[in-house]
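>>> have a look at this prediction, sequence included:
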Amino acid sequence: MLSRTIARLHKDYVTYRNDGVPFPLESVIAWYVLLALQEQRTIRGNIMEMGVEHGGTAFLGTVALREDEHIDLIDLKKSPRFAKVAERLPTALASRVHFHECSTRAPELAEIAKQLFRFVHIDAGHSKQDVLDDIGRFAGCVAPDGILCLDDVFEIRWPGVTEAIFEAIPSTGLVPFLLVNRKLYLAHKDMAGVYRDMLVAALPEIEVFGNMRHWTEEMLGGVTLIWKQALRTTDLNLLLPSTA
């Protein structure tokens, strides 16, 4: 069951990063659900994130790794908070967390930019040019059955992010299939519908975490599922035991 996989991912996550979830609960559940659906469909591959900061989403991706997968993390520096959590990882898992302390424009990332990943998270610089550069360099890293997650879409503090996304995405071959709390999820056109349909089919099971309002909107060439979650509690730990 999907909820069992979500419960397992969350249990592993809080084992290492036990200072709370990294962003609003509906967004955390979206990550868990998408990673669980990839596992359910046996979608394999490495994960990449740029803009790591304290490692909230980085560790969400880390606990979803299979034994033959790794995660590439890109940030200008490794924060003390991230380093502290990373110390808790088992040696075998820690060896598959590859941290690159550099700009997303750095020449040393040239080989990584040629690879394909099942999940790519762009959350680095938030100026229009930063986002244009990151999409231009890394959107091509999304595997045919992979996902691209873009952060802070429609965020009033970062208008350049939205401008860059609407300018750059049409030429990538990726289309949105999910929008949850300022995070936009995209996939190649043939897979975007698959992910959206899987999410809709999973809604009855996901609603164990709270009532989920949802509808679709046309956006950037894709039919995009919008989630608005009315949660019974803000503590995911209180919800998961009943699904384990």
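Good, I have the coordinates.
>>> please make it C-alpha for all contacts and neighbour counts, starting now.
Noted.
>>> after the top helix by length along the chain comes which helix or strand?
Counting residues, the longest helix found in the chain (DSSP state H) is helix 189-206. Using DSSP states H and E, the helix or strand that follows helix 189-206 towards the C-terminus is strand 210-219.
>>> contacts for stretch 14-32?
Contacts to stretch 14-32, defined as C-alpha atoms under 8 Å, 6 or more residues apart in numbering, come from residues 6, 9-10, 56-57, 59-60, 85-86, 88-89, 180-181, 183, 228-229, 234, 236.
>>> what strand or helix carries the spatially closest residue to Leu186 that is not a sequence neighbour?
If the residues on either side of it in the chain are set aside, Leu186 comes closest to Pro176, at 4.0 Å by C-alpha to C-alpha, 6 or more residues apart in numbering. Using DSSP H and E, Pro176 sits within strand 174-180.
>>> helices or strands next to that strand in the packing?
helix 25-40, strand 183-188, helix 189-206, strand 222-231 (3 or more C-alpha pairs under 8 Å, 6 or more residues apart in numbering; DSSP states H and E).
>>> and of the ones you listed, who's closest to Glu155?
Smallest distance to Glu155 across the helices and strands packed on strand 174-180 (C-alpha to C-alpha): 9.6 Å, for strand 183-188.
>>> ok, and here's another one to check against it:
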Amino acid sequence: MATTQETIRPPRRLDDVPGWFPVLDQMLFDWFLDRQEGSGVGGDLLEVGVYMGKSAIFTGRHRRPGETYTVCDLFEGDAPDAANRAESTKSYARLTRQLFEENYLAFHDELPRVLQGPSSLVHDEVAPDSCRFVHIDASHLYEHVHDDIGTARDLLLPDGIVVLDDFRSEHTPGVSIATWEAVLNRGLSPLCISTQKLYGTWGDPRPVQEELIAMARGRDDCHLSVQEAAGHRIVRLKSKGMRGPDFPESRYASTAGEPEAPEAVAPAAAGTGTAGNGRERRGRVRRVAVDLLPPVLTRALRRAMH
């Protein structure tokens, strides 16, 4: 099996991980999770649909002692139906569990609890009323999103927060219909919307929204608008040159400043054939080490060869 580029060059920063997680949503994830933690709200974390792990890596930093963080994805497994299989083949053909786990472990000492399979697994694998934060970014098909939202409602604590991705993308009408159906008919209250995500709760939205509006008004990098629709207050946020929250670099970041091995070795001078061949061999080994070995082994090999 060919080695993927992501495996050869592990991420040094969160931005190196492929995926869609804008800085505005990074700020909002931090704000909602920090607010829960500052208010003494405990509970488990859940992400349904992880792709290469970008948002999962970010969320994992908020798991506290005694809490469980569960992620679920098909990865390279079989989809439950033909429509889901076609969607996975088209958009997520490169995704493997190994690649997700390698990316995650670049930033964390241990993996979350990983469920490999369709999102329908989650309902029976995660305890009811156990989660404080659920991020749904899995199938874009209406039937699956409808069920995922129902699962989130069953698993969330009374004031827990659900985040629904791609609720207004032109290529995901099924997500839009399922999301607004939940708002209009299934008791979900919107807390705010970003460019692609809706943040909601089945609890009382007013205290959270008041704090959120005050926070947004205090920032000069966040555009705020508030509208009323169908009896709901809709808080809309948009980035104005916002920078993402500080996030620790990965365990590979220490190699960022190391020089690359030379692409070619000059021919040996006359009378030094043996030494020249040795240098050439060492140059080839160094190039292979930079490309294939973990950074710690690469540095050790370089020291041994000098």
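That came in fine, so what should we check first? All figures in this text were calculated on a predicted structure; none of them were measured in a lab.
>>> can you give me the TM-score here?
TM-score for the superposed chains, counting by TM-score structural alignment, normalised by the length of structure 1: 0.78, backed by 216 aligned residues with a C-alpha RMSD of 2.6 Å.
>>> distance of the equivalent of Arg157 of structure 1 over in structure 2 from Glu102 of structure 2?
Mapped onto structure 2 by TM-score structural alignment, Arg157 of structure 1 lines up with His171. For His171 of structure 2, the distance to Glu102 of structure 2 (C-alpha to C-alpha, to the nearest Å) stands at 30 Å.
>>> starting at the chain centroid, how far to the longest helix of structure 1?
Mean C-alpha position of helix 189-206 of structure 1 versus that of the full chain (C-alpha atoms, centre = their mean, to the nearest Å) differs by 16 Å.
>>> how about that helix: buried residues?
Lys189, Met191, Ala192, Gly193, Tyr195, Arg196, Leu199, Ala202, Ile206 (16 or more other C-alpha atoms under 10 Å).
>>> could those residues go into a markdown table alongside distance to Leu2 of structure 1?
A markdown table is the format used below for the buried residues of helix 189-206 of structure 1 (distance: C-alpha to C-alpha, whole Å):
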| residue | distance to Leu2 of structure 1 |
| --- | --- |
| Lys189 | 24 |
| Met191 | 19 |
| Ala192 | 19 |
| Gly193 | 19 |
| Tyr195 | 14 |
| Arg196 | 15 |
| Leu199 | 11 |
| Ala202 | 8 |
| Ile206 | 8 |
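>>> which one of the helices and strands packed on strand 174-180 of structure 1 lies closest to Ile71 of structure 1?
Among these, helix 25-40 comes nearest to Ile71 of structure 1, with 13.4 Å by C-alpha to C-alpha.
>>> in structure 2, what range does the helix or strand that the closest one is followed by match?
Per DSSP H and E, the first helix or strand lying C-terminal to helix 25-40 of structure 1 is strand 46-50. Here strand 46-50 of structure 1 aligns to structure 2 at residues 44-48, judged by TM-score structural alignment.
>>> what about the matching stretch, how far off from structure 1?
Here the mean offset of stretch 44-48 of structure 2 against structure 1 after fitting is 0.6 Å, by mean C-alpha distance after the TM-score superposition for structure 1.
>>> would you mark the buried spots in that stretch?
Residues of stretch 44-48 of structure 2 classed as buried by neighbour count (16+ other C-alpha under 10 Å): Asp44, Leu45, Leu46, Glu47, Val48.
>>> surely the second one and Ala127 touch.
No. Taking C-alpha atoms under 8 Å as the contact criterion, Leu45 of structure 2 and Ala127 are not neighbours in contact, 11.5 Å apart.
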